[in-house]
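Chemist: Below is the structure, and that's it, no one-letter string:
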């Protein structure tokens, strides 16, 4: 009878494991850092600017 386990400790351990699994799923789902988001946003803005500058014909002014 060396394996006596406290029910409350086992319950807390299970709750931590469930929360960690949820956190891992959220990291995969929303995993980009603010810096990565900013870099992506700035890159897309620059690409759009270049496209607009090099546009030929059908200029709506």
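Modeler: Looks like it arrived, so ask away. Since this is a predicted model, take the numbers as computed values, not measurements. Residues are numbered from 1 along each chain as shown.
Chemist: going forward, measure contacts and count neighbours with C-alpha atoms only.
Modeler: Noted.
Chemist: How much space separates residue 49 from residue 42?
Modeler: Look at residue 49 and residue 42: by CA to CA, to the nearest Å, they are 11 Å apart.
Chemist: Actually, residue 51.
Modeler: Applying CA to CA to residue 51 and residue 42 gives a distance of 14 Å.
Chemist: And residue 7, by the same measure?
Modeler: Going from residue 7 to residue 42 by CA to CA gives 53 Å.
Chemist: try this one next to it:
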């Protein structure tokens, strides 16, 4: 039974890490959308391009 507990613990740890990664990615995506909106409102083209590039990179690394 010891080996099974270690395997279960490893699986739970991996699952927790995946959930945390997803939560961080979702938070960053929402923050980027907000920053993109602010750049648009301010007419800041350079920030808009940089932020949308970062958002696209983040999305391409996702699921």
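Modeler: Received it, and whenever you're ready, just let me know what you need. This structure is a prediction, so every number in the text was calculated from the model and none was measured.
Chemist: what's the TM-score here?
Modeler: TM-score for the superposed chains, counting by TM-score structural alignment, normalised by the length of the first structure: 0.41, backed by 43 aligned residues with a CA RMSD of 2.9 Å.
Chemist: returning to that earlier point: between residue 7 and residue 42 of the first structure, who's got more neighbours?
Modeler: Higher neighbour count among residue 7 of the first structure and residue 42: residue 42, with 12 against 9, using other CA atoms under 10 Å.
Chemist: by contact count, what packs against the longest helix along the first structure?
Modeler: Longest helix of the first structure, by residue count under DSSP state H: helix 7-29. The criterion is 3 or more CA pairs under 8 Å, 6 or more residues apart in numbering; DSSP states H and E, and there are no helices or strands that helix 7-29 of the first structure contacts.
Chemist: what separates it from the chain centre, distance-wise?
Modeler: Distance of helix 7-29 of the first structure from its chain centroid, counting by CA atoms, centre = their mean, to the nearest Å, is 19 Å.
Chemist: That helix: what's the following helix or strand?
Modeler: helix 34-53 (DSSP states H and E).
Chemist: distance between that next one and the chain's centre?
Modeler: The chain centre lies 19 Å from the centre of helix 34-53 of the first structure; the measure is CA atoms, centre = their mean.
Chemist: Run the chain-centre distance for whichever helix or strand residue 41 of the second structure is part of.
Modeler: Assigned by DSSP H and E, residue 41 of the second structure belongs to helix 2-42. Offset of helix 2-42 of the second structure from its chain centre (CA atoms, centre = their mean): 6 Å.
Chemist: So which elements touch the helix or strand following that helix?
Modeler: The helix or strand immediately downstream of helix 2-42 of the second structure is helix 45-60, counting by DSSP H and E. Counting by 3+ CA pairs under 8 Å, 6+ apart, the packing neighbours recorded for helix 45-60 of the second structure are helix 2-42.
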